[in-house]
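Novice: After the sequence you'll find the predicted model.
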Amino acid sequence: MTSIDLNADLGEGFGRWRLTDDERLLSVVTSANVACGFHAGDAATMRRVCELAAERGVRIGAQVSYRDLAGFGRRPMDVPPDELAAEVAYQIGALEVFARAAGSRVAYVKPHGALYNRVVRDEEQARAVVDGVVLADAGLPVLGLPGSRLLELAGKAGLPVVPEAFADRAYTDEGTLVPRGQEGAVVTGTESVVARSVGLARHAEVDACSGRRIEVRARSLCLHGDTPGAVDLALRVRAALEASGVRVEAFV
């Protein structure tokens, strides 16, 4: 039977402000990308999400980012490689404290936002992220875009790599994500997202923004927790996957 992991970005609040419905999403997904305080999240939020994830048997992942609370980690930044590696390790370490306190552990790492897109092609920044992961835990799997420099360098460093796909993001013909600043970058129609999810899981294919069908082979499928109606959409996606014969389970 075909299987796929379902991940979502969680803990993306700060102080009294909450963006994601963490508790409800954790009843649907199998892996939680937890914000580690650099683009969103704070100590209390990280602790709460780790406790909820551990209770539900959901894998905890460190969603590492550029240090950019004001821009939600979506602004391009130039960070020296040594500094970026240290900041990646720092974020993983902070989340690990709360994961272990909850009886779990950090099970993988996934870059967020501008950093995620940067390490698709930028070898220097990708290598810095890999160095940071190795510094924190040389056995942690890394989630990223198939064919990215990040996954290539992570594999060479001996880290397990997990290619992921996005049901609610538009793709270019080259298999990269359409930048958020461009019209149509985020797919919002429920039926479209559900159909794309099943197509990606069962056939490793998705329609690019040009209309061309491209191959995207992934072990994990991401749904963004900050989109309108995120919980209901996630429920629909999981139900459709299971109804089509896809087993939804964590990759680790």
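Specialist: Cool, got the structure.

Novice: contacts, neighbours, all on C-alpha from now
Specialist: Noted.

Novice: now the helices: where do they sit in this protein?
Specialist: For the chain, the helices defined by DSSP state H occupy 22-25, 43-56, 81-101, 113-118, 123-136, 149-156, 190-203, 230-243.

Novice: and stretch 220-233, how far apart are its ends?
Specialist: Using C-alpha to C-alpha, to the nearest Å, one end of stretch 220-233 lies 17 Å from the other.

Novice: quick one: it to chain centroid distance?
Specialist: Centroid separation for stretch 220-233 versus its chain: 11 Å, with C-alpha atoms, centre = their mean, to the nearest Å.

Novice: And for stretch 82-98?
Specialist: Distance, stretch centre to chain centre, for stretch 82-98: 16 Å (C-alpha atoms, centre = their mean).

Novice: Also stretch 159-168?
Specialist: On C-alpha atoms, centre = their mean, the centre of stretch 159-168 falls 8 Å from that of its chain.

Novice: Also stretch 140-151?
Specialist: 11 Å.

Novice: Can you give the contact residues for that stretch?
Specialist: 107-111, 116, 119-123, 126-127, 129-130, 133-134, 154, 159-165, 176, 216-218 (C-alpha atoms under 8 Å, 6 or more residues apart in numbering).

Novice: try this one side by side with the last:
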Amino acid sequence: MKLNCDLGESFAAWTMGLDEQVMPHIDMANIACGFHASDPNILQQTLALAIKHKVTIGAHPSYQDLVGFGRRSIKHTEREIINLMHYQIAAIDGMAQSMAALVKYVKPHGALYNDMMANDDIFIAVVKSINDYYRPLKLMILATANAEHYQKIANDYGVELLFEAFADRRYTDQGLLTPRSEPGAVLNKDQVMEQVKGLVNDGVVITNQGNRLSLKADTLCVHGDNLDAIALVKDIKALCQ
């Protein structure tokens, strides 16, 4: 199972994450495009890191919300969502091509990601933005128990999906992430390793109710925002090889 990580989320003099340390251990980099984080210099530096380590490049667009780090929902029309997606994807795509690289997929960030998984109208707008882009791109979404529903919508627009699971989050019986406000929503190291083993070997997770839930996942989301997280990514990588 391939590992993906949200990267390039620094901005000007403000540093977010340990991109240089985590990049050698992942397969896919979801790189911020400027609306929730990043700037032209950070974007170039992150792309250069991904190219150096032969990591697949993905666009990580969001609502236009630098102050809120893209974690606040903003009401938009369908056309506005398509436009904000194209604006950000085109920015990273153009810069990547100038560096002899290509963006291969898109993973929305933060509130936009959560909203598209909770609201079919927003999901359809995101899918349309991928379909309307000038060349094919894959769309990364949350692997849930309702994967067939999202697959059908994507198929209607000819968009290929990548389903991602989370290494460090407890799932509900519905295949959604347990809210962080609830106890046990974020797993400790031992629990992370057990969940990764279950996903890699059997395609299952244990839910917050103690039940086994089958999840179709193409990729596993990991984090690289501190030294402990980097060490954990190395251990997860060893399990996934």
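Specialist: In hand now; what should we look at? These figures come from a predicted structure and were not determined experimentally.

Novice: TM between them?
Specialist: Both chains were compared after superposition, and using TM-score structural alignment, normalised by the length of structure 2 their TM-score is 0.92; 238 aligned residues with a C-alpha RMSD of 1.7 Å.

Novice: returning to what we had before: can you lay out the helices of structure 1 as a markdown table showing distance to residue 37 of structure 1?
Specialist: Below are the helices of structure 1 laid out as a markdown table (distance: least, C-alpha to C-alpha, whole Å):
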| stretch | distance to residue 37 of structure 1 |
| --- | --- |
| helix 22-25 | 16 |
| helix 43-56 | 7 |
| helix 81-101 | 7 |
| helix 113-118 | 14 |
| helix 123-136 | 16 |
| helix 149-156 | 22 |
| helix 190-203 | 29 |
| helix 230-243 | 22 |
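
Novice: would you list those in TSV and tack on mean neighbour count?
Specialist: Formatted as TSV, the helices of structure 1 follow (neighbours: other C-alpha atoms under 10 Å):
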stretch	mean neighbour count
helix 22-25	20
helix 43-56	20
helix 81-101	20
helix 113-118	22
helix 123-136	23
helix 149-156	21
helix 190-203	19
helix 230-243	19
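
Novice: corresponding residue for residue 129 of structure 2 in structure 1?
Specialist: For residue 129 of structure 2, the aligned position in structure 1 is residue 132, judged by TM-score structural alignment.

Novice: Who are the contact partners of that match?
Specialist: 84, 85, 86, 87, 88, 89.

Novice: Which member of these is positioned nearest residue 64 of structure 1?
Specialist: Using C-alpha to C-alpha, residue 88 is the member of the contacts of residue 132 of structure 1 that lies nearest residue 64 of structure 1, at 6.0 Å.

Novice: now for that closest one: what does it line up with in structure 2?
Specialist: Aligned partner of residue 88 of structure 1 by TM-score structural alignment: residue 85.

Novice: my guess is its match meets residue 59, correct?
Specialist: No - Residue 85 of structure 2 sits out of contact with residue 59 when judged by C-alpha atoms under 8 Å, with a separation of 9.4 Å.

Novice: Which residue in structure 2 occupies the aligned position of residue 75 of structure 1?
Specialist: Checking TM-score structural alignment: residue 75 of structure 1 goes with residue 72.

Novice: what's the neighbour count on its match?
Specialist: 16 (other C-alpha atoms under 10 Å).

Novice: nearest spatial neighbour of it, skipping sequence neighbours?
Specialist: If the residues on either side of it in the chain are set aside, residue 72 of structure 2 comes closest to residue 111, at 5.5 Å by C-alpha to C-alpha, 6 or more residues apart in numbering.

Novice: Next, the contact list for the one you found, please.
Specialist: Contacts of residue 111 of structure 2 (C-alpha under 8 Å, 6+ apart): 62, 63, 70, 71, 72, 73.

Novice: Show only the entries of those residues found in strands.
Specialist: If you go by DSSP state E, the contacts of residue 111 of structure 2 have nothing in strands.

Novice: Now render those as a markdown table, adding distance to residue 18 of structure 2.
Specialist: As requested, these are exported to a markdown table (distance: C-alpha to C-alpha, whole Å):
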| residue | distance to residue 18 of structure 2 |
| --- | --- |
| 62 | 21 |
| 63 | 24 |
| 70 | 20 |
| 71 | 20 |
| 72 | 24 |
| 73 | 27 |
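
Novice: No more questions from me, cheers.
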